[in-house]
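> Next comes the sequence, and after it the predicted model I'd like to discuss.
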Amino acid sequence: MEIQGKVIAVLAPREGTSKTGNPWKVQEYVIETEEQYPKKMCFEIFGNDRISQFASMLVVGNTVKVSFDIDARQWNDRWFNSIRAWKVELPMQEPMAEIPPQAIPEPFPPAQPEAAATGESTDDLPF
């Protein structure tokens, strides 16, 4: 699944050691979609290598596109959702559409100096 939004929070990383003695690290981030009714989503990135890989993009204020998996697990008769990102990228900026130059109106025709000098009018207007 994918979602695009602005990073609004970077939470403190959590570290620990697994039952087998291997160290682990996870960090959570919160993004907010840019829709009429914005939604917030908290997701995590697991592993020190991935956290480092995406750290430059996951800065508060940046708009990012996050690819993630959703999973649920049970603990003490309760269920918890896990939203784990596996790819983060900056969205492609669409090139600005080229605005066609507006038609420049033709200037008014120049006044006829000959007619003005003789007092004759070339128009049919009654005033």
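Yep, that arrived.
> Could you use CA atoms for every contact and neighbour count after this?
Will do.
> pretty sure residue 14 is in contact with residue 44, am I right?
No - counting by Cα atoms under 8 Å, residue 44 is not a contact partner of residue 14; they are 10.5 Å apart.
> Compare the two (neighbour count), which wins?
More crowded of residue 14 and residue 44, by other Cα atoms under 10 Å: residue 44, with 19 against 11.
> Grab the nearest non-local neighbour of the more buried one.
Leaving aside its sequence neighbours, residue 44 sits nearest to residue 28 (Cα to Cα, 6 or more residues apart in numbering; 4.2 Å).
> got another, please set it beside the one above:
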Amino acid sequence: MALELTGKLIKVLPEVTGQGKNGAWNKQEFVIETNDPQFPKKVCMTAWGDKANDLKQFAQGDTLKATFSLESREYNERWYTEARAYRIELVEGDAIRPDSAPVGRTEQPRQQPRTASQSQPAGVPFNTSFDDESNDLPF
């Protein structure tokens, strides 16, 4: 199962190395913050082996796309879940970020369509019109 996550690289944690029955290993954890403007999430991911070395080419604040798989394992009747990144790519440009408009272009905020109850002031009957000719206010 392949999943993808796009976000800003927040932190790269120290590299961890060790020796196992199959030889030496290394892993590096890193944190990505999603681009959701309303509820951004921070996700800690793990890069193993050569992918941990590839992580060194990215700087804090870069927008990355990580392809990963989730894996859970049990130890002493407790479950541990890991997001294991197997492809990490730099996202080109800021087009992926919804909170920024392209250079030279300003977008007007979208307005919600008005309902019939919002188009008339409160306390005025629904079928009343406000033409300039029928407006007999003294000011």
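Nice, thanks for sending it over. As the structure is a prediction and not an experimental result, all values here were calculated from the model.
> between residue 14 and residue 44 of structure 1, what contacts are shared?
26, 27 (Cα atoms under 8 Å, 6 or more residues apart in numbering).
> how many other residues sit next to residue 36 of structure 2?
Neighbour count of residue 36 of structure 2, defined by other Cα under 10 Å: 13.
> do the one 5 residues further on as well
Neighbouring residues of residue 41 of structure 2 were enumerated by other Cα under 10 Å; the total is 13.
> and if you look at residue 62 of structure 1?
For residue 62 of structure 1, the number of neighbouring residues by other Cα under 10 Å comes to 14.
> Would you check that it makes contact with residue 6?
Yes - using Cα under 8 Å, residue 62 of structure 1 makes contact with residue 6 at a distance of 5.5 Å.
> returning to what we had before: and the residue nearest to residue 44 of structure 1, how close does it get to residue 57 of structure 1?
Look at residue 28 of structure 1 and residue 57 of structure 1: by Cα to Cα, to the nearest Å, they are 14 Å apart.
> With neighbour numbers in mind, choose between those two.
Comparing residue 28 of structure 1 with residue 57 by other Cα under 10 Å, the one with more neighbours is residue 28, at 19 against 16.
> who's in contact with the more buried one?
Going by Cα under 8 Å, 6+ apart, residue 28 of structure 1 touches 10, 11, 12, 13, 42, 43, 44, 45.
> Also residue 64 of structure 1?
4, 5, 6, 7, 57, 58, 88, 89, 90, 91.
> Does it lie in a helix or a strand, and which?
Using DSSP states H and E, residue 64 of structure 1 sits within strand 63-75.
> in structure 2, which spans are helices?
50-54, 116-119 (DSSP state H).
> so which of these is the most packed in?
helix 50-54 (a mean of 15; mean count of other Cα atoms under 10 Å).
> that older thread, of the contacts of residue 64 of structure 1, which stay in contact in structure 2?
Checked against structure 2 using both residues aligned by TM-score structural alignment, their matches' Cα atoms under 8 Å, these keep these contacts: 4, 5, 6, 7, 88, 89, 90, 91.
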